[in-house]
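Chemist: below is the sequence, then the predicted model.
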Amino acid sequence: MVATNEFKVAAIQMNCELGDKQLNLDRAYGLISEAARQGAQLIVLPELFNTGYRVEEDDVSFAETIPGATTNWMETLCQEFNITLVGCILERINTQGLIYDTSVVTSPEGILGTYRKTHLWDQENTRFKKGESLPIFKLEWGNLGMQICYEVGFPESARVLALKGADIIVYPSAFGKERLYAWDIATRSRALENGCYVIAANRTGTEKNETAFGGHSRITSPQGEVLAEATKENEVIIADIDLDKISEQRRQIPYLRDYNSSLFANELKKIALLNS
């Protein structure tokens, strides 16, 4: 891939079959190949795309090490299509029984980094262990920050990533249809308030006859403009992005320049002491 400030990115919106890894990988492969044919260099998949979301009874058996089978598959696709790929899976570590909800970024060179979900939604608090860091990944075209699903509603995390230099923040998601009003506002707000691009790849479908996913995957500009939005079950959305627009927007509305980090650091320390 040639380094440039202008390139195409993609979000993949897909339905997943609970527990059927091969079917899900095959479906994802078709959508990834479509995105690559359209010129996308960075492609983002939904949360737990390889297993489905509501596999809580089988978290331990479905979880994989990193590197492992699914990340090896991701690397192979990156080499085949010359892309950078973000996917989110159940991660198993050496400590028996501990599972993370983990986002992985791969390229033709291999695994570039991982991010473990730090803010867990509802029953995820009994399924997963919380991550404890907000890393930035320096890629050849810019800096990538990763969050997962529910975390789109936590402006503090996105702000930290932006202050660390994130040009693009990605949100692999299994976001519920019932709360699409929050998704609509938050996906635009995280982009606007940080002057960065947001790629939010969401699920569709219903699992266990009770968990309905909202779709509406989006690619959002630093001005909070929705550049592309998905409307179908298994769909690829593509947008052209220009990293020069980031500095332009951050000069237009200098939220990051004017952010009073010492004030908030002190206030958060006070809150922590009150709650300890």
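Modeler: Perfect, I can see it now.
Chemist: use CA for all of it now, contacts and neighbours both
Modeler: OK.
Chemist: just how off-centre is the strand or helix carrying residue 193 within its chain?
Modeler: Using DSSP states H and E, residue 193 maps to helix 180-194. Computed by C-alpha atoms, centre = their mean, to the nearest Å, the chain-centroid distance of helix 180-194 equals 14 Å.
Chemist: before we move on, what about stretch 160-174?
Modeler: So, by C-alpha atoms, centre = their mean, the centroid of stretch 160-174 is 8 Å from its chain's centroid.
Chemist: second structure for comparison follows:
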Amino acid sequence: MSHLTFTLIQTNLHWEDKAANLQMLEEKINSIQHPTQIIVLPEMFNTGFSMKPEELGEDMNGPTVEWMKKIAAEKRLILTGSLMVKDEIVQAGETIPTLQYFNRLIWMLPNGQYGVYDKRHLFAYADEDKHYTAGTKRLIASVNGWKINLMVCYDLRFPVWARQQSNDDEPEFDILIYVANWPERRVHAWKTLLTARAIENQCYLIGVNRTGNDGNSIYHSGNSMVIDAMGEVLYEKEHEEDVFTITLSKEKLEEIRHKLPFLKDGDAFSILP
């Protein structure tokens, strides 16, 4: 399919109030006027960027994942965003699983199947690394011939993790998505790095950020963005809540890559766990 339609939901969040956030987001989803295929929510969309996973974390059968399944099935679309998840993991060399907490992005399909991406780069400045376990694997989803690389917030500062790694003539992905709770005080970095990731990977870039003050009185201006492979901003919204739908063209992307075949001159590299 040569086109793919996304809806970005830029919104304030109720601090650590899952029920209120899910109700609010469902109302916003129900308000969407245009046909869409993928809805993108911010990071920790059901709580805000909280460091209380022991109290607020859910397992993969919890109410938030079930809500995502319900919405995706009812609307017949893909729903994505991150939340705090608790999971029992068997460590290498051990047989007994240990309970760990993740800032986990869920890629929920309309049939109830899903993919997961655990945030790789934990924001030590806010002690995220003391409460959550870092992920080790990327998630690149496939939708109607498009490949989508899924990331979370602070991952944006680490270009190697997002870099195209294809060993053949085909790019590894076509769209790079970041879901975030990125403060307004560092919004210049947000906008600059989003643009850089789009240009260096010759891909579309979607960044979905929240608005408003969180429970620590940190203000978020939103500045959710859609950027094309040349770095042109196709959409940006500052300060205000917004529900925005945009259709991306695979033909335009392939035209850019054909005229400017920069990716083939890239350095070969690999990422260690």
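Modeler: The structure has been received and is ready for your questions. Note that the structure is a prediction, hence the values are computed from the model and not measured.
Chemist: rewinding a little: which part of the second structure matches the helix holding residue 193 of the first structure?
Modeler: Counting by TM-score structural alignment, helix 180-194 of the first structure falls onto residues 187-201 of the second structure.
Chemist: what's next to that stretch, contact-wise?
Modeler: 156-157, 159, 162-164, 176, 182, 204-205, 207, 221, 223, 227-231, 263 (C-alpha atoms under 8 Å, 6 or more residues apart in numbering).
Chemist: mean per-residue distance, that stretch versus the first structure.
Modeler: Here the mean offset of stretch 187-201 of the second structure against the first structure after fitting is 1.0 Å, by mean C-alpha distance after the TM-score superposition for the first structure.
Chemist: in strands, which of the contacts of stretch 187-201 of the second structure fall?
Modeler: 176, 204, 205, 207, 221, 223, 227 (DSSP state E).
Chemist: isn't the third one right next to residue 179, touching?
Modeler: No: the pair residue 205 of the second structure and residue 179 does not pass the contact test of C-alpha atoms under 8 Å, sitting 11.1 Å apart.
Chemist: need the max-distance pair from the ones in strands among the contacts of stretch 187-201 of the second structure.
Modeler: 204 and 221 (21.9 Å; C-alpha to C-alpha).
Chemist: which helix or strand contains the most centrally placed residue in the first structure?
Modeler: Relative to the mean C-alpha position of the first structure, the nearest C-alpha, by C-alpha atoms, centre = their mean, is the one of residue 171, at 2.5 Å. Assigned by DSSP H and E, residue 171 of the first structure belongs to strand 168-172.
Chemist: mind listing what's buried in the match of helix 180-194 of the first structure?
Modeler: Residues of stretch 187-201 of the second structure classed as buried by neighbour count (16 or more other C-alpha atoms under 10 Å): 190, 191, 193, 194, 195, 196, 197, 198, 199, 200, 201.
Chemist: quick check: the first one vs residue 177 of the second structure, distance?
Modeler: Per C-alpha to C-alpha, to the nearest Å, residue 190 of the second structure is found 13 Å from residue 177 of the second structure.
Chemist: just to be sure, residue 104 of the first structure is in a strand?
Modeler: Yes: under DSSP: H, G, I helix; E, B strand; the rest coil, residue 104 of the first structure falls within a strand.
Chemist: so what does residue 71 of the first structure match up with in the second structure?
Modeler: In the second structure, residue 71 of the first structure lands on residue 65 (TM-score structural alignment).
Chemist: in contact with the equivalent of residue 117 of the second structure over in the first structure, which residues?
Modeler: The equivalent of residue 117 of the second structure in the first structure is residue 115 (alignment by TM-score structural alignment). Neighbouring residues of residue 115 of the first structure by C-alpha under 8 Å, 6+ apart: 102, 103, 104, 131, 133, 134, 135, 146, 147.
Chemist: which one in the second structure is aligned with the third one?
Modeler: Translated: residue 104 of the first structure. Per TM-score structural alignment, residue 104 of the first structure is aligned with residue 106.
Chemist: now do the contacts for residue 85 of the second structure.
Modeler: Counted by C-alpha under 8 Å, 6+ apart, residue 85 of the second structure has contacts 53, 57, 58, 59, 60, 101, 102, 103, 104.
Chemist: sorry, back to before: ok, average deviation of the strand holding residue 171 of the first structure from the second structure?
Modeler: On superposition with the second structure, the mean distance recorded for strand 168-172 of the first structure (mean C-alpha distance after the TM-score superposition for the first structure) is 1.1 Å.
Chemist: got the angle for that strand vs strand 197-201?
Modeler: For strand 168-172 of the first structure against strand 197-201, the angle by axes from the mean of the first three to the mean of the last three C-alpha atoms, to 10 degrees is 10 degrees.
Chemist: quick one: the helices in the stretch 1-150 of the first structure, in order.
Modeler: Applying DSSP state H, counting those that start in this stretch to the stretch 1-150 of the first structure gives helices spanning 21-37, 59-62, 69-81, 124-127.
Chemist: output those helices in a markdown table, with distance to residue 236 of the first structure appended to each entry.
Modeler: Below are the helices of the stretch 1-150 of the first structure laid out as a markdown table (distance: least, C-alpha to C-alpha, whole Å):
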| stretch | distance to residue 236 of the first structure |
| --- | --- |
| helix 21-37 | 6 |
| helix 59-62 | 26 |
| helix 69-81 | 15 |
| helix 124-127 | 28 |
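Chemist: who wins for proximity to residue 45 of the first structure among those helices?
Modeler: Short answer: helix 21-37, nearest of these by C-alpha to C-alpha, at 7.9 Å.
Chemist: name the helices or strands packed onto the closest one?
Modeler: strand 6-13, helix 69-81, strand 235-242 (3 or more C-alpha pairs under 8 Å, 6 or more residues apart in numbering; DSSP states H and E).
Chemist: isn't residue 80 of the second structure up against residue 105?
Modeler: Yes: using C-alpha under 8 Å, residue 80 of the second structure makes contact with residue 105 at a distance of 6.9 Å.
Chemist: neighbour-wise, which of the two wins?
Modeler: Each of residue 80 of the second structure and residue 105 has its neighbours counted (other C-alpha atoms under 10 Å); residue 105 has more, 27 against 24.
Chemist: for that one, give its distance to residue 253 of the second structure.
Modeler: As judged by C-alpha to C-alpha, residue 105 of the second structure and residue 253 of the second structure stand 26 Å apart.
Chemist: can you tell me what sits against stretch 81-90 of the first structure?
Modeler: Counting by C-alpha under 8 Å, 6+ apart, 1, 33, 36, 40-51, 59, 62-64, 74, 77-78, 99-108, 172 sit against stretch 81-90 of the first structure.
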